[in-house]
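> what shape does this take:
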Amino acid sequence: MAHDIEIVEKTPAEYDYKKRRSDRLMRSQLMMFALMIFMTLISFAAVQAGFSAYFVVPVVLLLAAVQVGLQLYYFMHMSEKGHGLVAFFMYGGVLVAFLTVLTFVTIIWW
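Prediction:
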């Protein structure tokens, strides 16, 4: 019993499209990686410079939140088509986590 294997040949235009798309995706991921490293270096520099903790802590937390959002969007491929439901639940979870932290901070400091 031989398995029927269907071989699909692609046109040169399809290969070119896939290569351009792959190059674009790789370029955006490298740019985002460089941006993540830059934001991490900013955080280290802010701590090392000896700024006030009232300045450093919010800046580091803000940069961390931006990094989490960018990593979910770019490195988990949420920007691609077909991930709508997964993205909805992930961003919904982030919203619930944010509201939970906000609630506890409000309860503690109020």
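> going forward, measure contacts between C-alpha atoms and count neighbours the same way
Will do.
> please give the element, helix or strand, for Thr103.
Taking DSSP states H and E as the criterion, Thr103 maps to helix 84-109.
> ok, and for that helix, which residues are buried?
The neighbour-count check on helix 84-109 (16 or more other CA atoms under 10 Å) flags Ala87 as buried.
> next one: it to chain centre, how far?
17 Å (CA atoms, centre = their mean, to the nearest Å).
> which elements pack onto that helix?
Applying 3 or more CA pairs under 8 Å, 6 or more residues apart in numbering; DSSP states H and E, one finds that helix 84-109 contacts no other helix or strand.
> measure the most centrally placed residue in the chain to Leu102 for me?
In the chain, the residue lying closest to the centroid (CA atoms, centre = their mean) is Gln71, at 1.8 Å. Counting by CA to CA, to the nearest Å, the gap from Gln71 to Leu102 is 22 Å.
> Val60: what's it in contact with?
Residues near Val60 by CA atoms under 8 Å, 6 or more residues apart in numbering: Ser43.
> before we compare anything, build this one as well:
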Amino acid sequence: MANQQINSGNPRVDIEYRRRKSAEEMRYQMVSFAIMIFLTLIAFATVAIKGFTAWFTAPFIILLAVVQVIFQLYYFMHMSHKGHEAPSLFLYSGLLVGIITILTFSTIIWW
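Okay, here's the model as predicted:
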């Protein structure tokens, strides 16, 4: 009877549940941070190595930047949690408008 845990069934009140969730969230953030540092080192190495051309280096660094933005949004800005649907809608709408604008101006300049 001494080992019996009090579990209220309410996640907002259950302290042990909140501690586990906080530890899990911190673990995700640390792993994400390590991955972002690794991607940054890859970008620096790509520029430092003289064997790569500019036609490879520039798109590759942009790709790494896009991956880092995704990590930033989902892990550091908590966009993966419930209740962030409206900010997600606005971010993705802005992204869509930005991509369409870039494509529009690129086609105007190239043709």
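> Lys19 of the first structure versus Ile37 of the first structure, what's the distance?
Applying CA to CA to Ile37 of the first structure and Lys19 of the first structure gives a distance of 27 Å.
> I meant to write Lys81 of the first structure there.
To Lys19 of the first structure, Lys81 of the first structure is 18 Å away according to CA to CA.
> so for these two, which residue has more residues nearby?
In terms of neighbours (other CA atoms under 10 Å), Lys19 is the more surrounded of Lys81 of the first structure and Lys19; the figures are 12 against 7.
> the nearest residue to Thr40 of the first structure once chain neighbours are set aside: what's it in contact with?
Leaving aside its sequence neighbours, Thr40 of the first structure sits nearest to Leu63 (CA to CA, 6 or more residues apart in numbering; 7.9 Å). Contact partners of Leu63 of the first structure, counting by CA under 8 Å, 6+ apart, are 39-40, 43.
> gap between Leu63 of the first structure and Thr100 of the first structure?
Counting by CA to CA - Leu63 of the first structure and Thr100 of the first structure are separated by 20 Å.
> got the buried residues for whichever strand or helix holds Val68 of the first structure?
Secondary structure from DSSP H and E places Val68 of the first structure in helix 53-70. Using 16+ other CA under 10 Å as the test for burial, helix 53-70 of the first structure gives 56, 59-60, 63-64, 67, 70.
> which of these sits closest to Ser28 of the first structure?
Leu70 (11.3 Å; CA to CA).
> related to what we said a few turns ago, report the angle between the helix holding Thr103 of the first structure and helix 53-70.
Angle of helix 84-109 of the first structure versus helix 53-70, following axes from the mean of the first three to the mean of the last three CA atoms, to 10 degrees, is 160 degrees.
> now the helix holding Val68 of the first structure on the second structure. Mean distance?
For helix 53-70 of the first structure, the mean deviation from the second structure after alignment is 0.7 Å (mean CA distance after the TM-score superposition for the first structure).
> quick one: which of the contacts of Leu63 of the first structure is most hemmed in?
Busiest of the contacts of Leu63 of the first structure [other CA under 10 Å] is Ser43, holding 20 neighbours.
> what's it aligned with over in the second structure?
Under the alignment (TM-score structural alignment), Ser43 of the first structure maps onto Ala43 of the second structure.
> can you point me to the longest helix in the second structure?
Determined from DSSP state H, the single longest helix within the second structure is helix 15-48.
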